[in-house]
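Asker: Output the structure for:
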Amino acid sequence: MNKEAKIYIAGHRGMVGSAIWRALQAKGYTNLVGQTSKELDLRDQKSVTDFITKEKPDCMINAAAKVGGILANNNYPYQFIMENLQIQNNLIDQAHKQGISKFIFLGSSCIYPKFAPQPLKEEYLLTDSLEPTNEWYAIAKIAGVKACEAIRKQYQKDFVSLMPTNLYGTHDNFDLKTSHVLPAMIRKFHDAKENGHSTVTLWGSGTPMREFLFVDDMAASVVFALENTLPDHLYNVGTGSDLTIKDLAELIQKAVGHQGNIEWDASKPDGTPKKLMDSSKLNKIGWQPDVSLEEGIAKTYDWFLKNQQSFKEVQIN
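Answerer: So this is what the prediction gives:
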């Protein structure tokens, strides 16, 4: 990949997109393009068409999405399916129509069935029903994966889908109404510590198993996909190890320095009981994660402390 190639990163201000931007800059790429959601509404077909026609990027990376945790997915199902379909359809279609040969689509491990065998392999896609609490988002992302596969099959273009496990890290969303489990825990434990080490109440039973990947490792996988011609259309991106939500809470509690009690609200949903990715397909061709969970949590909390005064509810594109 030429270091002067024009690379458009959709969602470049989000946690994942900004990590990709930093990773590409660190490797010497000099022609990166990004637009904020105020500058370019990715849900609007004409706006996206005009932008891609004008910029004519050599490569496109779709890190833009409407994202959130169980609460947000439950409360806003229409927005989660429709806005994500609009965003990715506009980007994928324009990449194809404008002759862009390299497109990287980012999805989520929630595309796989709720009770699929563990660890999750790429071939388990569409073999059973989804987790009901986030099926709206999952269905949109599955459509994106299949659209990229169709273009690859019909037009022989290098369109690749990367499906990360649960991501976390610097520039994450710490709004308790819309955030994912790990940043939400950091926020809750920090606020409780500031409030005299008060009790922290967490959703569910604490027994589900989850895998977490530091966002800089995800960015490295995108750079790897950008710089290499991958032989298949779909790859899982994860660490290959998981832990219970209870163990995660205790790790975060220790990192934050909270000394109060933890209570579990079993009336709230747990979600999928176990979700571990099999990332061996990507591992075998050259990508491996570098950041341990303990190190990643420490880096994330440090960033949180330095930036907490600027936090506000995040709505990505």
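Asker: C-alpha from now on. contacts and neighbour counts both.
Answerer: Fine.
Asker: hang on, G69 packs against D175?
Answerer: No. Between G69 and D175 there is no contact under CA atoms under 8 Å: 10.5 Å.
Asker: so where do the helices sit in the stretch 151-300 of the chain?
Answerer: 181-194, 215-227, 245-256, 280-284, 293-307 (DSSP state H, counting those that start in this stretch).
Asker: So what's the residue count around K268?
Answerer: Neighbour count of K268, defined by other CA atoms under 10 Å: 12.
Asker: check contacts around the closest residue to it other than its chain neighbours.
Answerer: Nearest residue to K268 in three dimensions, chain neighbours excluded: G204, at 4.9 Å (CA to CA, 6 or more residues apart in numbering). By CA atoms under 8 Å, 6 or more residues apart in numbering, G204 lies in contact with W264, D265, A266, S267, K268, P269, D270.
Asker: how about the fourth one, what does it touch?
Answerer: With contact taken as CA under 8 Å, 6+ apart, S267 is in contact with W203, G204.
Asker: go on, the last one?
Answerer: Contacts were defined as CA under 8 Å, 6+ apart; by that measure D270 touches W203, G204, S205, G206, P208.
Asker: Just the buried ones from those residues, in PyMOL syntax?
Answerer: To isolate the buried ones among these in PyMOL, judged by 16 or more other CA atoms under 10 Å, type:
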select buried, resi 204+205+206+208
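Asker: one more, for comparison:
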Amino acid sequence: MEKGQKIYIAGHRGMVGSAILRKLEVEGFFNLVVKTSAELDLRNQQAVADFFASEKPDYVFLAAAKVGGILANSTYKADFIYENLAIQMNVIHQSYVHGVKKLMFLGSSCIYPKMAPQPLKEEYLLTGLLEPTNEPYAIAKIAGIKMCEAYREQYGCNFISVMPTNLYGYGDNYHPQNAHVLPALIRKFHEAKVNSASEVIILGTGSPKREFLFSDDLANACFFLMQNYNESSFINIGTGSDVSIKDLALLIQKVIGFEGNLVFDTSKPDGTPRKLMDVSKLHAKGWKHQIELEEGIKLVYEDFKTNYV
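Answerer: As a prediction, this is how the structure comes out:
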């Protein structure tokens, strides 16, 4: 990518897209195209076709998606599969039609089978059944990967896919029902501290293990791979280490300074027992994360207090 080339960041208001936008600006890229969902509905085929016809971007980061935690995924299954399929189908196809030099599609670690061996290697895709709670979202993301592979094979498009692990960062979603586990816990512990509560209730047993990557680290990896990765197979982006939900809660409790008790509501589902990415392929390419979990939690807690309280 050259500094003056036109780059479209789909989903620039989301946590991932905004981090990619910041990274590109820091690196000196100035011909950046962004549209809010009100300005451009990516689910609308004609609107996306018109946008690509008029803007003709050189590069595309496809970070737009409908996302949410276990509860949202379980409740809005039709919305998750329809909206994500529509967004991907429109953006990927129009990128081909209008000769985009390179597109990066961002997926999710939930594409892997529920009981896949750990850590998750790229070749484990489609080797078993998915986690039922987020199956529609996962199927949409798998379709995005396969679309990029098919357009590369049939039309010679340089479309690549990356699979980030669980993310957190600036501009995260702290909604009480729809947030992912880390921001949801930050909100819970903060409110418990402010209200002098005696306990915080954690959904599930606390035993599942999860890997967490700071969104700015993901943006750095995406920038690196856009410059250096041109293979048809997708590539995992993560830290290569994980933590139990219980230990995550204890770490957030420590950062926030909540002095009450933790209570685990074991009537609630745990989701996948473990989701650790194998990042050996990424490390072999020469990229590694910089921000460790405790440092990252401190950064986002300051962001939460500034922008969400």
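Asker: Please state their TM-score.
Answerer: Here the superposed chains carry a TM-score of 0.98, computed using TM-score structural alignment, normalised by the length of the second structure; 309 aligned residues with a CA RMSD of 0.8 Å.
Asker: Closest to I111 of the first structure out of the contacts of D270 of the first structure?
Answerer: Of all the contacts of D270 of the first structure, I111 of the first structure sits closest to P208, with 17.7 Å by CA to CA.
Asker: Name the nearest residue to the equivalent of that closest one over in the second structure, ignoring sequence neighbours.
Answerer: Alignment note (TM-score structural alignment): P208 of the first structure maps to P208 of the second structure. Among residues not flanking P208 of the second structure along the chain, P273 sits closest, at 4.6 Å (CA to CA, 6+ apart).
Asker: after superposition, how close is the strand or helix carrying S47 of the first structure to the second structure?
Answerer: Taking DSSP states H and E as the definition, one finds S47 of the first structure inside helix 45-55. Taken over the aligned residues, the distance from helix 45-55 of the first structure to the second structure averages 0.5 Å (mean CA distance after the TM-score superposition for the first structure).
Asker: Average separation of the following helix or strand past that helix from the aligned part of the second structure, please.
Answerer: Scanning forward in sequence from helix 45-55 of the first structure by DSSP H and E, the next helix or strand is strand 59-62. Comparison of strand 59-62 of the first structure with the second structure after fitting gives an average deviation of 0.5 Å (mean CA distance after the TM-score superposition for the first structure).
Asker: equivalent range in the second structure for strand 59-62 of the first structure?
Answerer: Against the second structure, the aligned range for strand 59-62 of the first structure is residues 59-62 (TM-score structural alignment).
Asker: List the buried residues for that stretch?
Answerer: Neighbour-count burial for stretch 59-62 of the second structure, counted by 16+ other CA under 10 Å, picks out Y59, V60, F61, L62.
Asker: Likewise for stretch 172-188 of the second structure?
Answerer: 172-174, 178-188.
Asker: can you pull the contacts of the match of P208 of the first structure?
Answerer: P208 of the second structure touches S244, I245, D270, G271, T272, P273, R274, counting by CA under 8 Å, 6+ apart.
Asker: again, but for K6 of the first structure
Answerer: Applying CA under 8 Å, 6+ apart, the residues contacting K6 of the first structure are N31, L32, V33, P57, D58, C59.
Asker: Same question for G11 of the second structure.
Answerer: By CA under 8 Å, 6+ apart, G11 of the second structure lies in contact with G17, S18, V34, K35, T36, L62, A63, A64, A65.
Asker: Can you tell me the closest non-neighbouring residue to the equivalent of it over in the first structure?
Answerer: Using TM-score structural alignment, the partner of G11 of the second structure in the first structure is G11. Nearest in space to G11 of the first structure, with sequence neighbours left out and distances taken as CA to CA, 6+ apart, is A64 at 4.0 Å.
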